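Enquirer: starting from these lines, generate the structure:
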Amino acid sequence: MRLAQALNCTQPPQPGEACGECRACRLIERMQHPDFSVIQTEEGGSTLKVEQIRELQRTLSLAPYEARYKIALLLRFEEANPSAANALLKTLEEPPPQVIMLMTASDGEALLPTILSRCEVIRLRPLSIDQVSDGLQTIWGLPAPQAHLLAHLSGGRPGYALGLNQNPEVLEQRQIRLDDLQRMLKSSRVARFSYAEEISKDRSILLDTLQTWLTFWRDVMLRAAGSAALLTNIDQETEINSVVEKVDLATAKGCVNQLERAIEQVERYINARLVAEVLLLDLPRLT
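Expert: As a prediction, this is how the structure comes out:
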């Protein structure tokens, strides 16, 4: 989005930068600019469809309405079904004049080779925690404590941090999962079996829970090792320190390994309830 603003800004403070205040910048930020298109998997869907690509091609075939460039942002293109990906090949090979297409993918190897060969690959690396926090405050107006937390949770990924800010229910679910972890660490085997049965009914919920728990145990491992590395769950420092007082480094490493193994097994569609039961029985019982 910032690149789209920089390319079409009418009052750039210097070449290659966007002012963020002109009409073009403001419309792009609100995703309302007639020359800026965002294509992504529809809400509730699992794939990007060929009909979306056809509609984009019709839009791009027209001259820009008011900007220098028509810009198309195709998000998570690894989710495109084969028909959609193949439909885009001709446009990638011979884009219309004054058209720039930006495509994102979490894994380039998940794209068709014919798509990848027609793109210039730019590998995006995480920003520093301070850079993300500062940006959330200065550009998006977030209060410092919230910006700092989101920066840590995002691991330096601005888009993910913004997504968390725009979807507070995700943070609420994270807190519930962390509370569940603390409860399970103090629970009996019977309670753990019951929780495993409950949480394994939905594989996606189980996976999200395991990934949240993994970030917590990584923080415990870092703190137990005396590492100066930044914690992810900075709002859980009291809970992290409490666990560190009760487990040694080897136990913390073991929990990290067990969670990584469980996540891999769930992703490979191994019996979800069995994975959850084995993991929960292996986690230490803290009193």
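
Enquirer: CA atoms for contacts and neighbours, from now on please.
Expert: OK.

Enquirer: what about the residue lying closest to residue 157 once chain neighbours are set aside, helix or strand, and which?
Expert: Closest residue to residue 157 apart from its sequence neighbours, by CA to CA, 6 or more residues apart in numbering: residue 126 at 5.4 Å. Assigned by DSSP states H and E, residue 126 falls within no helix or strand.

Enquirer: how many other residues sit next to residue 126?
Expert: Counted with other CA atoms under 10 Å, the neighbours of residue 126 add up to 12.

Enquirer: how about the one 5 residues further on?
Expert: When neighbours are counted by other CA under 10 Å, residue 131 registers 15.

Enquirer: returning to what we had before: is it true that the residue nearest to residue 157 touches residue 160?
Expert: No: under the criterion of CA atoms under 8 Å, residue 126 makes no contact with residue 160, lying 10.7 Å away.

Enquirer: what is the subsequent helix or strand relative to the longest helix seen in the chain?
Expert: The single longest helix within the chain, with elements called by DSSP state H, is helix 203-224. The element immediately downstream of helix 203-224 (helix or strand, assigned by DSSP H and E) is helix 237-244.

Enquirer: any idea of the angle that next one forms with helix 203-224?
Expert: With axes from the mean of the first three to the mean of the last three CA atoms, to 10 degrees applied, the angle from helix 237-244 to helix 203-224 works out at 70 degrees.

Enquirer: may I see the buried residues of stretch 72-83?
Expert: 72, 73, 74, 75, 76, 77, 78, 79, 80 (16 or more other CA atoms under 10 Å).

Enquirer: three-state assignment of the second one?
Expert: Right, residue 73. Following DSSP: H, G, I helix; E, B strand; the rest coil, the label given to residue 73 is strand.

Enquirer: now show me the structure for the sequence below, then we'll compare the two:
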Amino acid sequence: MNDWSSIQGHEQIKNDLRQLLAEKRLPHALLFTGIEGIGKNLTANVLAKVLFCSGEKEKPCNNCSSCRAFDAKNHPDFYCLEPEGKANNIKIEQIRQMQSQIALSPYLADKRVVIINDAETMNEAAENSLLKTLEEPTGDVVFILVTANKDLLLPTILSRCMKLYFAPLSEDEIKIILKSKYAVNEDKATVIAKLSGGSMKRAISFLDDDNFNLCQNAMDFLSKDLNAKDIWQISDEFSAMDKAKIKQWADFLQMIIRDLLLLQAGADDNLLYNRDKKDVLDKLIVNFSLNRLFNCQNLIENLVKRLSSNADLKLMMQDFMLSWREQK
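Expert: Now for the predicted structure:
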């Protein structure tokens, strides 16, 4: 049963939402933005549950019919949209189906709530269709758009939403969750919290040894002097992976590049994500000028953005590898 206490950190956002609710000033459309895995979706669900709750005191009460229905994942006034299909995006058909549902009066509560997860994956037709709905609010529907990349959304959609930025979780907050919920020991929790980049989702992924291998793969990639054979071989390997894994690999690359930038600046070793691999970083830094590091950082950021598109994965990776080889 989720409630406000389930949300780790983000005290200011929780207080702001509670105040808006108390003053009955909650807008019809909100945008929760911030990196992946920091509690945006959980907060959206808690807010939806609060809006549905018919309890007379602290909300959510977890006892009323609405709270029970929401916890059982069958609340009739709740609608959640997520990317679907091979393209892993949100299509206009999904938006239209949602629109037909919210056109009906609420059944159990006095509002309907629509959560759109990974809102940046809406295709153009879906965005334009949603925009028309946001421009003509009915008063009994609340939209919560959740995204890790708001810049991929139409400016007109952004302008219709109240934007709430979720900052990355602190290392201490990550450690507390790892130790209390996942029984991770202090030493391992410290390392994972450092690698997590403030994302609980990423921290949890490190409990899987396969993801540690991805991190090592990223370190090995930075050590390579790519030739044509490497480019085609690596591109083939990545084209067989799902985009989430490639995104994670790219995140690891970003962390290593950040560490190398810190080393270039003479920063304290305690600031490094990969401080347990300081000896490897010391060897890598010899091959990376400051200009090359910034160029590589831009390439990785561009790759992450393109992973949200429908571009051919193999061609995308080949283009990335070729551009990477040109950075000297």
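
Enquirer: which neighbouring elements make contact with the longest helix of structure 1?
Expert: With contacts defined as 3 or more CA pairs under 8 Å, 6 or more residues apart in numbering; DSSP states H and E, the packing partners of helix 203-224 of structure 1 are helix 168-185, helix 237-244, helix 249-267.

Enquirer: nearest to residue 190 of structure 1, of the buried residues of stretch 72-83 of structure 1?
Expert: Distance to residue 190 of structure 1, by CA to CA, is smallest for residue 79 among the buried residues of stretch 72-83 of structure 1, at 40.2 Å.

Enquirer: now for that closest one: what does it line up with in structure 2?
Expert: Under the alignment (TM-score structural alignment), residue 79 of structure 1 pairs with residue 121 in structure 2.

Enquirer: the closest residue to that match other than its chain neighbours and residue 272 of structure 2, how far apart?
Expert: Distance criterion CA to CA, 6+ apart; nearest residue to residue 121 of structure 2, sequence neighbours excluded, is residue 89 at 4.8 Å. Separation of residue 89 of structure 2 from residue 272 of structure 2 (CA to CA, to the nearest Å): 35 Å.

Enquirer: try residue 20 of structure 2
Expert: Taken as CA to CA, the span from residue 20 of structure 2 to residue 272 of structure 2 is 39 Å.

Enquirer: cool, and residue 60 of structure 2?
Expert: Distance from residue 60 of structure 2 to residue 272 of structure 2, by CA to CA: 41 Å.

Enquirer: likewise for residue 223 of structure 2?
Expert: Distance from residue 223 of structure 2 to residue 272 of structure 2, counting by CA to CA: 18 Å.

Enquirer: more neighbours: which of these two?
Expert: Remark: of residue 223 of structure 2 and residue 272, residue 272 carries more neighbours, 22 against 15, as counted by other CA under 10 Å.

Enquirer: quick one, what contacts the nearest residue to the more buried one once chain neighbours are set aside?
Expert: Nearest residue to residue 272 of structure 2, sequence neighbours excluded (CA to CA, 6+ apart): residue 259, at 5.4 Å. By CA atoms under 8 Å, 6 or more residues apart in numbering, the contact list for residue 259 of structure 2 reads 272, 273, 274, 281.

Enquirer: what about the strands in structure 2?
Expert: 29-33, 78-81, 112-116, 141-147, 162-165 (DSSP state E).

Enquirer: which among these is found nearest to residue 50 of structure 2?
Expert: Taking the strands of structure 2 one by one with CA to CA, strand 112-116 is closest: 10.6 Å.

Enquirer: coming back round to it: put together JSON lines for the contacts of residue 259 of structure 2, with distance to residue 41 of structure 2 on each row.
Expert: JSON lines is the format used below for the contacts of residue 259 of structure 2 (distance: CA to CA, whole Å):
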{"residue": "272", "distance to residue 41 of structure 2": "29"}
{"residue": "273", "distance to residue 41 of structure 2": "26"}
{"residue": "274", "distance to residue 41 of structure 2": "28"}
{"residue": "281", "distance to residue 41 of structure 2": "35"}
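
Enquirer: list the ones among these that structure 1 also has?
Expert: Cross-checking the contacts of residue 259 of structure 2 against structure 1 gives 272, 273, 274 as conserved contacts, using both residues aligned by TM-score structural alignment, their matches' CA atoms under 8 Å.

Enquirer: and the aligned residue in structure 1 for residue 143 of structure 2, what is it in contact with?
Expert: Correspondence of residue 143 of structure 2 to structure 1, assessed by TM-score structural alignment: residue 101. Contacts here follow CA under 8 Å, 6+ apart; on that basis residue 101 of structure 1 touches 71, 72, 73, 74.

Enquirer: equivalent analysis for residue 174 of structure 2, please.
Expert: Applying CA under 8 Å, 6+ apart, the residues contacting residue 174 of structure 2 are 189, 193, 198, 199, 200, 203.

Enquirer: the third one and residue 120 of structure 2: what is the separation?
Expert: It stands for residue 198 of structure 2. Where residue 120 of structure 2 is concerned, residue 198 of structure 2 sits at a distance of 21 Å (CA to CA).

Enquirer: same question for the last one.
Expert: When distances are taken as CA to CA, residue 203 of structure 2 and residue 120 of structure 2 turn out to be 23 Å apart.
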